[in-house]
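K.L.:
Dropping the sequence and predicted coords here.
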Amino acid sequence: MPKRALIEHRPWLLASVIAALAFYFLRDNPIGGIQLMLLKGAGVALLAVYALRRGSGSDDRLLATYLAFGALGDMLIEIETLYGGAAFFAGHIAAIAMFLRNPRAEPTGSQKGAGVALLLLTPVLCWLLSGSLQVGLYGVALGGMAAAAWLSRFPRYRVGTGAVLFVISDLLIFSEMGPVDLSPIPGLLIWPLYYLGQFMIATGVVQTLLADRLESAWQH
């Protein structure tokens, strides 16, 4: 990664991390609903800006779309869970499209098995934990995103793991809706797991696409 490019774009990542940390520590502070909602959305919104500034290809735009819907979902869920869920659902569709455009060349049997498990078990767990069929249907998109990420050519231990952290974060949210009481774990871990997952997905995809462009430039 060129030093100049790293210095130029690092502030977007730093601002994103600062916004995410600020929300985590201020979320119970009565600073005002709108301000807190905007602060919450800023963390992932800044990741979307980072993605757009690092490239202009179709995959970059799909990543930015996915992150933008995530930021929108972060804010809307503070108003109405259904609205936030719809935004996240749309974002997962964009992510699935991006990951399917970038399949792993020769996935191993264990990698395929993990992908299938994420695809099938995620919606089942969403339904069982929440007791809601609607949440189970959302889990189809969530599991599809995670499975596609795991089987993509992007770094599995960054992008794939980031997607799994997103799944775990959502499962903790849904556990608060059903009969399983995991408190105080959800309150402590939902936001850190979610944001770390989004950060890992964004940086892993962006840096892979950047490496592709640099390699192509050297070849020409």
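P.N.:
Good, I have the coordinates.
K.L.:
okay, CA-based contacts and neighbour counts for the rest of this
P.N.:
Will do.
K.L.:
N102 contacts R153, doesn't it?
P.N.:
Yes - the criterion here is Cα atoms under 8 Å, and N102 meets it with R153 at 5.8 Å.
K.L.:
So which of those two has more stuff around it?
P.N.:
Taking neighbours as other Cα atoms under 10 Å, N102 and R153 compare with R153 leading, 21 against 16.
K.L.:
how about that one, what does it touch?
P.N.:
Listed by Cα atoms under 8 Å, 6 or more residues apart in numbering, the contact set of R153 reads N102, P103, R104, A105.
K.L.:
same check, this time on P107
P.N.:
Going by Cα under 8 Å, 6+ apart, the list of residues near P107 reads L151.
K.L.:
a helix runs through it, doesn't it?
P.N.:
No - with DSSP: H, G, I helix; E, B strand; the rest coil as the criterion, P107 is coil rather than part of a helix.
K.L.:
what's near enough to touch the residue nearest to P155 when sequence neighbours are not counted?
P.N.:
Leaving aside its sequence neighbours, P155 sits nearest to G204 (Cα to Cα, 6 or more residues apart in numbering; 6.4 Å). By Cα under 8 Å, 6+ apart, the residues touching G204 are F154, P155, R158, V159.
K.L.:
List just the nearest of those to T208.
P.N.:
Closest approach between these and T208, by Cα to Cα: F154, at 6.6 Å.
K.L.:
surely that closest one meets T208?
P.N.:
Yes - with contacts counted by Cα under 8 Å, F154 reaches T208, the gap being 6.6 Å.
K.L.:
And the helices in the protein?
P.N.:
Secondary structure of the chain (DSSP state H): helices located at 3-26, 33-54, 58-76, 81-100, 109-130, 133-150, 161-175, 185-219.
K.L.:
Nearest the middle, which residue of this protein would you pick?
P.N.:
Nearest residue to the geometric centre of the chain (Cα atoms, centre = their mean): Q198, 3.6 Å.
K.L.:
from what I can see it touches F166, true?
P.N.:
Yes - between Q198 and F166 there is a contact at 7.2 Å, judged by Cα under 8 Å.
K.L.:
just to revisit the earlier point, look at F154 and T208 and report which has more neighbours.
P.N.:
More neighbours surround F154 than the other of F154 and T208, with 22 against 14 (other Cα under 10 Å).
K.L.:
measure the nearest residue to the more buried one once chain neighbours are set aside to F69 for me?
P.N.:
Closest residue in space to F154, ignoring its immediate chain neighbours: V205 at 6.2 Å, by Cα to Cα, 6+ apart. Counting by Cα to Cα, to the nearest Å, the gap from V205 to F69 is 17 Å.
K.L.:
try it against this one:
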Amino acid sequence: MARLPVSTRTLAHERPWLLVALTGAVAWYFLSDNEIGGLYLILLKGVGAAALGVYCWRRLSGTDGVLIGTVMALSALGDMAIELDFRAGGAAFFAAHVTAIALYLRHPRQALSNSQRMAGAALLLLTPAVSYFLMLDWAVTLYGLALGGMAAAAWWSAFPRYRVGLGAVLFVISDLLIFARMGPLGWEEIGDLLIWPVYFAGQFLIATGVVQTMRARGSA
């Protein structure tokens, strides 16, 4: 029987972490209103991003692996902490965004078109502005600046825009939906339906996009 190439065997070995991530995310989405207990649901909510972090750490070595794995670990912490305290969860995600910015700045795109520069600038400037409009809170606006900075850095980076860039934009959309739900607009029904799947789709695209790009470059 022919043996699979080493890279293929390794990917097959690591795919269960992606399956764990997807399973955990889907389970939390459908069980979040279940009466199985608050602590269990909090832990379940952290499974998705935590499993993505393990996937990143195992697939990438060196500084890039540490950075993207830490982004996912901090996100998992934020997912759980926000169930107990909104600002504590926001602090964890703020740290995740700063870490992601450091990763993306390590890999700048060599040439940017004017439209690409404008798109990144829009993410950087409009995200905190819209955050303030939705919540009327300066702490949330500061968080929005880190969120927009993360998305802009991803868009301007050498990582693929339709994987990592799109994932970052989905992250922005999910957080703006949170603010729209919590603020004066009160978009509870739309928020409850869309926030989690949009957020996790973004995280999944970011994690897999960074890992596969760096491995294709031989940086694993």
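P.N.:
Perfect, thanks for sending it. Note that the structure is predicted; figures quoted are calculated from it, not measured.
K.L.:
among the contacts of G204 of structure 1, who's most crowded?
P.N.:
Among the contacts of G204 of structure 1, the one with the most neighbours (other Cα under 10 Å) is V159, at 25 neighbours.
K.L.:
ok, it - contacts?
P.N.:
Residues in contact with V159 of structure 1 (Cα under 8 Å, 6+ apart) are A149, W150, G197, M200, I201, A202, G204, V205.
K.L.:
how about it, what's its partner in structure 2?
P.N.:
In structure 2, the residue matched to V159 of structure 1 (TM-score structural alignment) is V164.
K.L.:
Setting aside sequence neighbours, what's the nearest residue to its match?
P.N.:
Per Cα to Cα, 6+ apart, closest to V164 of structure 2 is I206, 4.4 Å.
K.L.:
From what I see, that neighbour and G167 are in contact.
P.N.:
Yes - at 5.3 Å, I206 of structure 2 and G167 qualify as touching, with contact defined as Cα under 8 Å.
K.L.:
neighbour-wise, which of the two wins?
P.N.:
Applying other Cα under 10 Å to I206 of structure 2 and G167 shows that I206 carries more neighbours, namely 29 against 26.
K.L.:
what does the more buried one align to in structure 1?
P.N.:
Per TM-score structural alignment, I206 of structure 2 is aligned with I201.
K.L.:
Report the contact partners of its match.
P.N.:
By Cα under 8 Å, 6+ apart, the neighbours of I201 of structure 1 are R158, V159, G160, G162, A163.
K.L.:
hang on, the earlier thing: how close does the residue nearest to the centre of structure 1 sit to D74 of structure 1?
P.N.:
With the distance defined as Cα to Cα, Q198 of structure 1 ends up 12 Å from D74 of structure 1.
K.L.:
Am I right that the residue nearest to F154 of structure 1 is in contact with Y157?
P.N.:
No - look at V205 of structure 1 against Y157 with Cα under 8 Å: they stay out of range, at 11.7 Å.
K.L.:
who's more crowded, these two?
P.N.:
Remark: of V205 of structure 1 and Y157, V205 carries more neighbours, 23 against 13, as counted by other Cα under 10 Å.
K.L.:
how close does the more buried one get to G178 of structure 1?
P.N.:
34 Å.
K.L.:
Repeat that for G144 of structure 1.
P.N.:
Applying Cα to Cα, the value for G144 of structure 1 to G178 of structure 1 is 23 Å.
K.L.:
of those two, who's got more company?
P.N.:
Using other Cα under 10 Å as the criterion, G144 of structure 1 and G178 rank with G144 on top: 23 against 15.
K.L.:
What residue in structure 2 is paired with that one?
P.N.:
Using TM-score structural alignment, G144 of structure 1 pairs with G149 in structure 2.
K.L.:
Report the spatially closest residue to its match, excluding sequence-adjacent ones.
P.N.:
Excluding the flanking residues, the one nearest G149 of structure 2 by Cα to Cα, 6+ apart is L124, at 5.0 Å.
K.L.:
still on that earlier bit, just the closest of the contacts of I201 of structure 1 to S56 of structure 1, please.
P.N.:
Within the contacts of I201 of structure 1, proximity to S56 of structure 1 (Cα to Cα) peaks at V159, which comes in at 19.8 Å.
K.L.:
In this structure V206 of structure 1 contacts R61, no?
P.N.:
No - judged on Cα under 8 Å, V206 of structure 1 makes no contact with R61 at a distance of 10.7 Å.
K.L.:
what sits in contact with each of those two?
P.N.:
Here V206 of structure 1 and R61 have A51 as joint contacts, going by Cα under 8 Å, 6+ apart.
K.L.:
quick one: which of these two has more around it?
P.N.:
Neighbours around V206 of structure 1 and R61, counted as other Cα under 10 Å, are more numerous at V206. The numbers are 23 against 17.
K.L.:
Any figure for the gap between that one and G55 of structure 1?
P.N.:
Per Cα to Cα, V206 of structure 1 is found 8 Å from G55 of structure 1.
K.L.:
Same check on L21 of structure 1?
P.N.:
Going from L21 of structure 1 to G55 of structure 1 by Cα to Cα gives 26 Å.
K.L.:
for G91 of structure 1, same thing?
P.N.:
Distance of G91 of structure 1 to G55 of structure 1, given as Cα to Cα: 19 Å.
K.L.:
Comparing those two, which residue is more hemmed in?
P.N.:
G91 (27 against 16).
K.L.:
Map W127 of structure 1 onto structure 2.
P.N.:
By TM-score structural alignment, W127 of structure 1 lines up with Y132.
K.L.:
I figured its match was touching Y143, is that so?
P.N.:
No - using Cα under 8 Å, Y132 of structure 2 is not in contact with Y143, being 9.8 Å away.
K.L.:
OK, contacts around the nearest residue to M135 of structure 2 once chain neighbours are set aside?
P.N.:
Spatially, and ignoring its direct neighbours in sequence, M135 of structure 2 is nearest to G183 (4.8 Å; Cα to Cα, 6+ apart). Residues in contact with G183 of structure 2 (Cα under 8 Å, 6+ apart) are L134, M135, L136.
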